[in-house]
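**Student:** Provided below are the primary sequence and the corresponding predicted coordinates.
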Amino acid sequence: MFMEARIQKLISYENLTPTKFADIIGVQRSAISHILSGRNKPSFDLIQKILNKFPRISSEWLLMGRGEMYKTMVQQRLFDVDQKTNDIKIEVKPPVIQENTPNISIHKEAENSVNDSSIERIIIFYKDKSFKEYVPGK
């Protein structure tokens, strides 16, 4: 079967007229008429336009005449289960809980050391790079 005959078959299977087919793929109506009459051969540009507008058409069928006219759609499931994953053994171990008790004596010592200390001096820095120093009790 020649490519002209395959294009004619495509047009009839899609229930289109040659005029409507030309409009869909975006070519001159006379171009389709000349191809179907055998006057001209389909150009690469025309074949690309057909395949772009009719993505279900098999490019191998359109170009070479081999295979089926329409691509067979293989529907894949999103989460196919592989047999290897069924053989994996999963061991669930209970979590180990450790008791974290705070050392209260350390905190008490720190509090006592802060309370026992006295302020020696306070320095305030200003944005203009000057500072003031305060010494308590003086």
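**Tutor:** That came through fine.
**Student:** going forward, measure contacts between C-alpha atoms and count neighbours the same way
**Tutor:** Fine.
**Student:** Not counting its neighbours along the chain, what's nearest Phe2?
**Tutor:** Gly65 (7.7 Å; C-alpha to C-alpha, 6 or more residues apart in numbering).
**Student:** Now do the contacts for the one you found.
**Tutor:** 1-3, 6 (C-alpha atoms under 8 Å, 6 or more residues apart in numbering).
**Student:** any chance of those residues in TSV, plus distance to Val114?
**Tutor:** Output for the contacts of Gly65, formatted as TSV (distance: C-alpha to C-alpha, whole Å):
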residue	distance to Val114
Met1	99
Phe2	98
Met3	95
Arg6	94
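**Student:** among these, which are in helices?
**Tutor:** Here DSSP state H is the test, and these give 3, 6 as lying in helices.
**Student:** Look up how far Arg29 lies from Ala22.
**Tutor:** With distances taken as C-alpha to C-alpha, to the nearest Å, Ala22 is found 5 Å from Arg29.
**Student:** let's bring in a second model and compare:
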Amino acid sequence: MTNNQYWERLDMVIRWANMSANSFGKHIGLSRSESLYQIKAGRFGISHNLAKRITDRFPEISLGWLLSGEGKMLCESNPILTIPYYDQDIASCRAMDSELLRPSGTLTMPMIEQCDCAFRSFDSAINDDIMAGSIVFLKKTDTKAIIPGRFYVIVTANYVILRKLRFAESATFNNEFILEASNDKLDSVRLHENEVEKIYRVVASLKMY
């Protein structure tokens, strides 16, 4: 095996995460991204420590595949999951993981990533991507694990909102996120990391007709 094959696998993960090499290195906790460029140059392979850093941040990625190239990049999903389901609009529910909030029932779902709960979303602002009335399946995460360009439910002191998240590019707005709607006529929302009380990644959605 050539070292370039290590970089090919690493590059696949970086592109899958929709990040640059530098932002990816920072995201997985590297103080410098030099080790990634050393792999790109063919000087090193993927160490077990690096592979573990990646899979700790991205549990969807197969540790064995990273190290050996055998199998598939993405882990096999749990074939059947039983997920707490709350038959209410997520935008009206700030106490999402409170013990006082009782689920309406459970959903048994095959071939879906591990998640924590499911709610309805009636937000027409993202209708082009997630149809209003859909059930969204959510996994609790934190702001350090955000993957740009993916959908998240953000809980703040004043509202709960489902949007596509990106990082603010300007250095003036460090540690801020851009919350984008699917409708181009609607303005994006700029949100500081400190305003985020809870955050959930949308792992799947189910249209309800």
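**Tutor:** Received it, and whenever you're ready, just let me know what you need. Keep in mind it's a predicted model, so treat the numbers as computed, not measured.
**Student:** Give the aligned equivalent of the residue nearest to Phe2 of the first structure in the second structure.
**Tutor:** Superposed on the second structure with TM-score structural alignment, Gly65 of the first structure falls opposite Gly69.
**Student:** same question, Leu51 of the first structure
**Tutor:** Aligned partner of Leu51 of the first structure by TM-score structural alignment: Thr55.
**Student:** Next: Ile122 of the first structure.
**Tutor:** Checking with TM-score structural alignment, Ile122 of the first structure has no match.
**Student:** What sits closest to Ile122 of the first structure if chain neighbours are left out?
**Tutor:** Nearest non-adjacent residue to Ile122 of the first structure (C-alpha to C-alpha, 6+ apart): Tyr134, at 5.0 Å.
**Student:** right, and the one you found touches Phe125 too?
**Tutor:** No: assessed by C-alpha atoms under 8 Å, Tyr134 of the first structure is found out of contact with Phe125, at 11.7 Å.
**Student:** Now name the helix or strand holding the residue positioned nearest the centre of the first structure.
**Tutor:** In the first structure, the residue lying closest to the centroid (C-alpha atoms, centre = their mean) is Leu78, at 14.4 Å. For Leu78 of the first structure, there is no host helix or strand (DSSP states H and E).
**Student:** Repeat that for Ile32 of the first structure.
**Tutor:** Secondary structure from DSSP H and E places Ile32 of the first structure in helix 29-37.
**Student:** Which of the residues in that helix are classified as buried?
**Tutor:** For helix 29-37 of the first structure, the neighbour count (16 or more other C-alpha atoms under 10 Å) marks 31-32, 35-36 as buried.
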